[in-house]
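# Sequence and predicted model, in that order:
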Amino acid sequence: MIVKIALSARALLRRAVWGRNRDRIRATWRILFGFGVVLGVLLGGRRLLGRVDFPDVLVNGPVALLVCVAVGAYALAASLIPGERPIREYGFSFDRRWALDALAAVVAGCVFQALVTGMLLASGSGRVVETFAPGAASGGGPVAVAIAVAATAVAFAAIGLWEEPLFRGVFIVNASEGLAARGLEPRRAVWAAVGASALAFGPAHALVAAQGASPLFAAVQATAAAVYFAVAYVFTGSLAFPVGLHFATNVWVVSVFGQAGSGFPALVRLERSVGAGPIDLLSLVIPSLVLLGLIVAWVLATRGQVSTDESLRDAIERRRGSAAAE
């Protein structure tokens, strides 16, 4: 009896981890594995970095090194998981098209944030309190300011390079495969995964609302961001556009129209007071719709059509209705 119970428990455990396909663990575990490795390295490394006295002028620059270690650790660990794809297959190609997508995304992100900032100023929800603010580089002269600006840019590029591969690449692709394995049509599986990724990414930002923003506004803003990041990823099949967007939007709200009292250098300091009223939400919705239009226009100009990327769709099609029920 005890042996039978042990065998049954072992079979249930195997089923919970592997499903019916012994060549690949379930989509849920592939997603959690990616987040566990990267976040584990980032959180553990941050504690170690906290013991090192870096010059203030570096702002969050050292975080970039930590991100490289975290993403590298995931790439190495993923290579040891049976059936797991290399991290480059989530949308890292680093060719000419990738570079052009990233550059176009930076431009689109700046246009988007310029519209948001303009509407905040016009509605009175934003007020300029300082210009040419050196932040942590105060008193250090032009060289210190240049170092602080460079460190800021590198840090925010690093943030995009871990959040986008996880929330857009690993999450959407694996969730789509899991849904397709249960028989859902590939395009529907992709967009269902997009919705799930937005719910995972957006509401959590209510806990880390930026200065001057209500938790509800922060959650809505992050959810909207998750949607346009995901749309860019699904239509291009590449992480270039979402990474570029992420970089541009972060740098804008920190170093172009930065927050009052921030240690980051900024061209302008903007005191924000945004809640969840109609005007506040319009200042987010209208620019987001413009941004979605820019994404669609770029995809149409560079791909010739606007649809789920073929490589992404094909990868999911191979899992549709398979025995690998996730």
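Okay, I see it. Owing to the predicted nature of the structure, the values given are computational and were not obtained by experimental measurement. Residues are numbered from 1 along each chain as shown.
# CA only for contacts and neighbour counts going forward, please
Noted.
# Secondary structure of Phe241: a helix, I assume?
Yes: with DSSP: H, G, I helix; E, B strand; the rest coil as the criterion, Phe241 is part of a helix.
# Determine the number of other residues adjacent to it.
For Phe241, the neighbour count with other Cα atoms under 10 Å is 30.
# One more: Gly50?
Neighbour tally, Gly50, other Cα under 10 Å: 9.
# For Gly44, see how far away it is.
With distances taken as Cα to Cα, to the nearest Å, Gly50 is found 10 Å from Gly44.
# Can you spell out which helices and strands pack onto the helix or strand harbouring Leu43?
Assigned by DSSP states H and E, Leu43 belongs to helix 27-49. Where contact means 3 or more Cα pairs under 8 Å, 6 or more residues apart in numbering; DSSP states H and E, helix 27-49 is packed against helix 62-79, helix 171-181.
# buried residues in that helix?
27, 29-31, 33-35, 37-39, 41-42, 45 (16 or more other Cα atoms under 10 Å).
# which one among these gets closest to Ala225?
Phe35 (19.2 Å; Cα to Cα).
# who touches the closest one in this structure?
If a contact means Cα atoms under 8 Å, 6 or more residues apart in numbering, then Phe35 has Leu166 as its contacts.
# again with Ile172
190, 193-194, 197.
# mind putting those residues in JSON lines, secondary structure included?
Formatted as JSON lines, these follow (three-state DSSP):
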{"residue": "Val190", "secondary structure": "helix"}
{"residue": "Ala193", "secondary structure": "helix"}
{"residue": "Val194", "secondary structure": "helix"}
{"residue": "Ser197", "secondary structure": "helix"}
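# let's bring in a second one:
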Amino acid sequence: MIHALRSTLWNAVDGKARVPWLILVPLVGAYGCLILVSEAAILLEMPLPLAQLLISGAPVVAALGLLRLSSHFLGDPRTLADYDVMVNAGWLRELLMGLGIGAVGVAIPYLIGLATGVLRVSATMDGGDLPLGLGVLLVVAAMLCTGFWEELLLRGVFISNARDGLRRWLSPSRALIGGLTISSLVFGLAHLGQPEIPAFILTWILAGVVFGLIYLFSGNLALGIGAHAAFNITANTVFVRTDISGTEHFSALTRITVESDASILGVGGAVEASGFLLVLALGLLWIRLSTGVITLQGLPLSHPPRALAQE
């Protein structure tokens, strides 16, 4: 019994915890920390932008701490550098380019909606609960934190480790696609409460696919972190929808009202979905221009699977 339990937790051949635990420990820990801080922020009745920063920043600390513990207690040989968390000129360049891609990807659907009259600017330079500059700064910092920890765990940690496990049965490219698929489903389910129309959860699954493909084709996290953060920043400070509960507390450069009754324009509908697709197109264009090729990158394996090592 004890041996069976141990075998479900530990891979004696590779000398590390089994793949699901390498993924679940930091991921569940980060989301658990997010939930606890969210509840504390509600009890303390904090201004929403400040609460958002704390809610988004706490999982960063949890994720980094749990990944550190994973290397000691779960046998994960990867370092943060292996997950492409580093600070150098190249990494910062990709981060900044990602920020630009995310901002443009969000802005184009909103600008088209405003030009066609299906969207309307209902307010400008509205500070919400705080002075405009401070409110925007807090949300920008919060969204940078969210982009960082979600990309680190749901793309870097999840796809890399899932690929390791799937390579026992699948080819390297199919294992990558399998890891991308599973991580995208998890990412979508984590946003289950956001869309009012249940079918629009597909938009958040699409977002997982988009950021996952950017990661796999670029071979680094920085581009996806930037694109993810900028998407959230732009949607929560520049074009703030009035039909999303709670956004009236955020500082907004413009507040956007939907003028059409078409359900496709609901939260998570055409505006957000087209934005994610534009982010993917712009991301792939940048990867093609900067590398000269668009191909799946070989992310570092922690250990070759036993069957592969024997070939």
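Cool, got the structure. In this text, all values refer to a predicted model and were calculated from it rather than measured experimentally.
# TM-score for the pair, please.
Once superposed, the chains reach a TM-score of 0.86 (TM-score structural alignment, normalised by the length of the second structure), with 302 aligned residues with a Cα RMSD of 2.8 Å.
# want to throw the buried residues of helix 27-49 of the first structure into TSV with distance to Gly83 of the first structure?
Listed next are those as TSV, based on distance: Cα to Cα, whole Å:
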residue	distance to Gly83 of the first structure
Ala27	11
Trp29	12
Arg30	10
Ile31	14
Phe33	13
Gly34	14
Phe35	18
Val37	17
Val38	19
Leu39	22
Val41	23
Leu42	25
Gly45	29
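# before we move on, back to that, quick one, which of the helices and strands packed on helix 27-49 of the first structure is nearest to Trp252 of the first structure?
Across those, Trp252 of the first structure has its closest neighbour in helix 62-79 (18.2 Å, Cα to Cα).
# distance from the closest one to the second structure after superposition?
In the superposition with the second structure, the average deviation recorded for helix 62-79 of the first structure is 2.8 Å (mean Cα distance after the TM-score superposition for the first structure).
# Show me what counts as buried in that helix.
For helix 62-79 of the first structure, by 16+ other Cα under 10 Å, it's 62-64, 66-71, 73-75, 78.
# I would like the residues contacting that helix, please.
So helix 62-79 of the first structure is contacted by 34, 37-39, 41-42, 45-46, 84-87, 154-155, 157-159, 161-162 (Cα under 8 Å, 6+ apart).
# Ser122 of the second structure: neighbour count?
Count around Ser122 of the second structure with other Cα under 10 Å applied: 12.
# do the same with Ala81 of the second structure
The local packing of Ala81 of the second structure (other Cα under 10 Å) involves 9 other residues.
# Which residue in the first structure occupies the aligned position of it?
Under the alignment (TM-score structural alignment), Ala81 of the second structure pairs with Arg88 of the first structure.
# again with Ala222 of the second structure
Using TM-score structural alignment, the equivalent of Ala222 of the second structure in the first structure is Ala240.
# Asp101 is in contact with that match, correct?
Yes: in this structure, Ala240 of the first structure is within contact of Asp101 by Cα atoms under 8 Å, at 5.6 Å.
# So between those two, which is more surrounded?
Neighbour totals were compared for Ala240 of the first structure and Asp101, and Ala240 leads with 29 against 24 (other Cα under 10 Å).
# Excluding sequence neighbours, find me the nearest residue to the more buried one.
The shortest distance from Ala240 of the first structure to any non-neighbouring residue, by Cα to Cα, 6 or more residues apart in numbering, is to Ala102 (4.7 Å).
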